[in-house]
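>>> this one's structure only:
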């Protein structure tokens, strides 16, 4: 959990981008969004859910959240809590648009599998069959198979794009730039969550279909499932119910900027959607690919997406666009999403015909665990305990900055490259090069060897940092007490 907490705000592509008339249906008024349909929940269960959600939102400092609960494949509780905009007092509703992040990867995988069903893409084929010029700096990119991109076993490095471009050529330029990257491991010989790999998948969809990634998704996934509020990039027009994103930093809730990066749409940089639309999407998946009016994938293809393709831990696995594992004694299919200012969590229990999702205008583990807690209530289980708060009050410690000299230098972090620690203007700073552009993290001192990360966008906010010297003179960087990197 420590590693995931450290990269939570940066592990996925961040920001929002382009919206198109093709991908942006007209938005309905919020008054039409109340969804309590067949099999509605009892008043007692609704009260339990409402109480639980309210407590966890307060605990996690979440301004606004929308919830989706499906039982027997039908939406039974879809509603908003809190505020979509603290400045205006606008409430969060089931129509409020939130940038959901990497739960988009399941949609990209679905689109790719549609092309597989049509015989236009072969999962066993190399990427170069569809993108002949594709290559990496080490010359190994040509051996990557399509299925390895889907399962994060390609070796493509785990890079994150914070801000980029918004024109039509953005995605292809991004993939061409991967010729400067080297693989983290030979294709098929490891697992690493990779936004870069899903950017390549998006370009395959674009090349094979002959239309932009965004238009293909709109035409073959979003519109067929009647997801009337879903866009790529923030919707145009002032009447759209767009939730303001927030970050929690230095003990305060602050508005998050809107960061643009069309080249990472397939990885989830800026898919804006509502709880209402998510209920339609999850309902179709529980119905084995059958939407209300049309089918978007065959049961056989969906079953393949939900088969373990790579182990991610002793108990977890990754399929194609979905994580797989056990929750509360049931087999679960799930994925979280996180961008600067918002996030989401989708959980399906196919055998129980049950699904739960959350969309929040503040990212982090709290809204993800909240979704798990609601799922537990629906399954008659005890919700997991709330994640501990990582906030420490502002430090009153007066540091001896000369002590920091034994910490400065370049540290090699597994997966995430090199981090430079240095002193500037009386502060201990770190360059976080995992993101593009690189970010500067401040290490706030609470003691000579006790620091907390602070960042204006909330990236890795609140993570505890310390250092450990080995007998051989090697210095190790510790995060939350666990070794995470060594000084070069």
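That came in fine, so what should we check first? All of these numbers come straight from a predicted model, not from anything done at the bench.
>>> can we go C-alpha only for contacts and neighbour counts from here?
Noted.
>>> quick one, helices of this structure?
2-7, 43-60, 104-117, 146-150, 170-177, 195-209, 213-217, 275-286, 299-305, 365-378 (DSSP state H).
>>> Could you check how many residues crowd around residue 258?
Residue 258: 18 surrounding residues under other C-alpha atoms under 10 Å.
>>> and it, how far is that from residue 64?
17 Å (C-alpha to C-alpha, to the nearest Å).
>>> Then residue 195?
27 Å.
>>> and if you look at residue 342?
Counting by C-alpha to C-alpha, the gap from residue 342 to residue 64 is 10 Å.
>>> likewise residue 90?
Remark: distance between residue 90 and residue 64 (C-alpha to C-alpha) = 10 Å.
>>> More neighbours: which of these two?
Neighbour count, other C-alpha under 10 Å: between residue 90 and residue 64, residue 64 has more, with 27 against 17.
>>> isn't residue 143 right next to residue 126, touching?
Yes. Using C-alpha atoms under 8 Å, residue 143 is in contact with residue 126, at 6.0 Å.
>>> which of the two has more neighbours?
Set residue 143 next to residue 126 and count neighbours by other C-alpha under 10 Å: residue 126 wins out with 19 against 16.
>>> Okay, one more to line up with it:
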């Protein structure tokens, strides 16, 4: 979901210290040490990790537990979130390889149901969907805060009254429905449900028996549920309602992601040599588009802090995160599935540390400012509540000092501002996330203690407002 666009920035922006003279041996014990230390420092409940080198599996393992208390293993099915986009891209490439579509075909030529309230939509190509240059935008199509959808067909139909924000091919913008349209295109062209096509063309050939797809948050199995941390402690919560198939619906495991990483680094051939794509198709997905030097087809393209080539993608749900990285120069692959939400970015942070391990760089200290913020905001909450109670109890005294009705109303209006902010907070958060669409139900997962403080302020403001209006009305009645 929301902040998958930040995964490459997170990896490349963190200063991990100078390189050592020689890279250490990257083996299972070294991987375990990195992950276990991170869990000790952050109270991360559960995480699964895969590290590969060439066609070999260095380590696949689970650490910690699910919200139900079950141990996380290398076969535990967890949410891949926006890492799913690379799977959708490969599903499309399988159709390209068979000659059933071309990347530069217009989408509507194969998917007539894809219509929008703007003639420019007719020029959107398959490539535009996969490299996020379709012109579609959260600012013109609200897929999270709009009416709910439950299938890929409904997701495409929901776009009929929307418009592109830019001409196709002229601007890069991360927009989840691009990949939902692509997945629906696969369904129609292949004549199979998207889940079945992905299983037949990708999962089964690679031996990814733990993997499947989900349509909505309600389809997540208990093992893919996650947490939000408050005061540094994990709180198990259900994922807020959302549709994500095609853009974020893959469910997978560390064991399965190891096979996927090997195929990506091995020209489309899995651990046993089975091919799921041609080397040309794999290279195509890893090649930046002309409109963005940092995004290919379902993958970000950049460099590590050491300057080595990096092909990666992050995934963010509100209760879990995921990350995958390919290091073409060394032949390593890294994947992480963590059961805490995007507020913490734990999968991306562990991925950055494992990249540092591979490159022989010093790992960064863990920096989690959220606990201090939670302490401050929760500390302010009873203070705000007490001030509201005091204001309500002293409302008669307040009314007795007011002579002008207009001035009284003007003094009361600010009391409604916390309620106004509370009801529109998702729009404010959307602006903070560069115009991304956010539903109101998702905001407490991002800022839980702030929402608690704001809710107390809103209720307190309304209580004081009502008490003062009643006191002012009573004073006027007695005066009359």
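Nice, I can see it. Treat the numbers as computed from the prediction; the structure is a model and nothing was measured.
>>> before we move on, the earlier item: nearest to residue 136 of the first structure, of the helices of the first structure?
helix 170-177 (8.7 Å; C-alpha to C-alpha).
>>> what sits against the residue most central in space within the second structure?
In the second structure, the centroid-proximal residue (C-alpha atoms, centre = their mean) is residue 316; its distance is 2.3 Å. By C-alpha atoms under 8 Å, 6 or more residues apart in numbering, the contact set of residue 316 of the second structure is 1-4, 81-82, 322, 341-342, 345.
>>> Filter those down to the ones also in contact in the first structure.
Retained in the first structure (both residues aligned by TM-score structural alignment, their matches' C-alpha atoms under 8 Å) from the contacts of residue 316 of the second structure: 3-4, 81-82, 322, 341-342.
>>> Make JSON lines out of those and add neighbour count and distance to residue 461 of the second structure.
Shown next, in JSON lines, are these (neighbours: other C-alpha atoms under 10 Å; distance: C-alpha to C-alpha, whole Å):
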{"residue": "3", "neighbour count": "17", "distance to residue 461 of the second structure": "33"}
{"residue": "4", "neighbour count": "24", "distance to residue 461 of the second structure": "37"}
{"residue": "81", "neighbour count": "29", "distance to residue 461 of the second structure": "39"}
{"residue": "82", "neighbour count": "32", "distance to residue 461 of the second structure": "40"}
{"residue": "322", "neighbour count": "35", "distance to residue 461 of the second structure": "40"}
{"residue": "341", "neighbour count": "25", "distance to residue 461 of the second structure": "31"}
{"residue": "342", "neighbour count": "26", "distance to residue 461 of the second structure": "31"}
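>>> Looking at those residues, which is nearest residue 277 of the second structure?
Among these, and counting by C-alpha to C-alpha, the member closest to residue 277 of the second structure is residue 82, at 20.6 Å.
>>> Now do the same for that closest one: its match in the first structure.
Under the alignment by TM-score structural alignment, residue 82 of the second structure pairs with residue 102 in the first structure.
>>> all strands for the stretch 51-200 of the first structure, in order.
Assigned by DSSP state E, counting those that start in this stretch, the strands in the stretch 51-200 of the first structure fall at 64-71, 74-85, 90-91, 98-99, 160-161.
>>> out of those, which comes closest to residue 330 of the first structure?
Nearest of the strands of the stretch 51-200 of the first structure (C-alpha to C-alpha): strand 64-71, 14.8 Å.
>>> What angle do helix 365-378 and that closest one make with each other?
If you take axes from the mean of the first three to the mean of the last three C-alpha atoms, to 10 degrees, strand 64-71 of the first structure sits at 30 degrees to helix 365-378.
>>> biggest separation within the kept ones among the contacts of residue 316 of the second structure, which pair?
82 and 341 (12.9 Å).
>>> circling back to that earlier point, could the strands of the stretch 51-200 of the first structure go into CSV alongside distance to residue 183 of the first structure?
Shown next, in CSV, are the strands of the stretch 51-200 of the first structure (distance: least, C-alpha to C-alpha, whole Å):
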stretch, distance to residue 183 of the first structure
strand 64-71, 38
strand 74-85, 40
strand 90-91, 45
strand 98-99, 29
strand 160-161, 15
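>>> from those strands, which stretch is densest packed?
strand 98-99 (a mean of 34; mean count of other C-alpha atoms under 10 Å).
>>> residues in contact with that one?
By C-alpha under 8 Å, 6+ apart, strand 98-99 of the first structure touches 16, 242-243, 245, 269-274, 339, 342-343, 359-361.
>>> Relative to the second structure, what is the average displacement of it?
On superposition with the second structure, the mean distance recorded for strand 98-99 of the first structure (mean C-alpha distance after the TM-score superposition for the first structure) is 0.8 Å.
>>> Could you check how far that strand is from the centre of its chain?
Centre-to-centre, strand 98-99 of the first structure and its host chain are 11 Å apart (C-alpha atoms, centre = their mean, to the nearest Å).
>>> what residue of the first structure matches up with residue 153 of the second structure?
Residue 153 of the second structure maps onto residue 172 in the first structure, by TM-score structural alignment.
>>> Identify the contacts common to residue 342 and residue 64 of the first structure.
360-362.
>>> Show me how to select, in ChimeraX, the buried members of those.
In ChimeraX, a selection of the buried entries from those looks like this (16 or more other C-alpha atoms under 10 Å):
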select :360,361,362
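>>> Restricted to strands, list the shared contacts of residue 342 and residue 64 of the first structure.
Among these, the members found in strands (DSSP state E) are residue 360.
>>> Can you tell me which of the shared contacts of residue 342 and residue 64 of the first structure is closest to residue 453 of the first structure?
residue 362 (18.1 Å).
>>> Translate that closest one into the numbering of the second structure.
Per TM-score structural alignment, residue 362 of the first structure is aligned with residue 340.
>>> roughly how far apart are that match and residue 445 of the second structure?
If you go by C-alpha to C-alpha, the gap between residue 340 of the second structure and residue 445 of the second structure works out to 10 Å.
>>> Common neighbours of these two, please.
In contact with both residue 340 of the second structure and residue 445: 228, 318-319, using C-alpha under 8 Å, 6+ apart.
>>> Dump these into JSON lines; add neighbour count and distance to residue 52 of the second structure as well.
Shown next, in JSON lines, are those (neighbours: other C-alpha under 10 Å; distance: C-alpha to C-alpha, whole Å):
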{"residue": "228", "neighbour count": "26", "distance to residue 52 of the second structure": "29"}
{"residue": "318", "neighbour count": "26", "distance to residue 52 of the second structure": "28"}
{"residue": "319", "neighbour count": "27", "distance to residue 52 of the second structure": "26"}
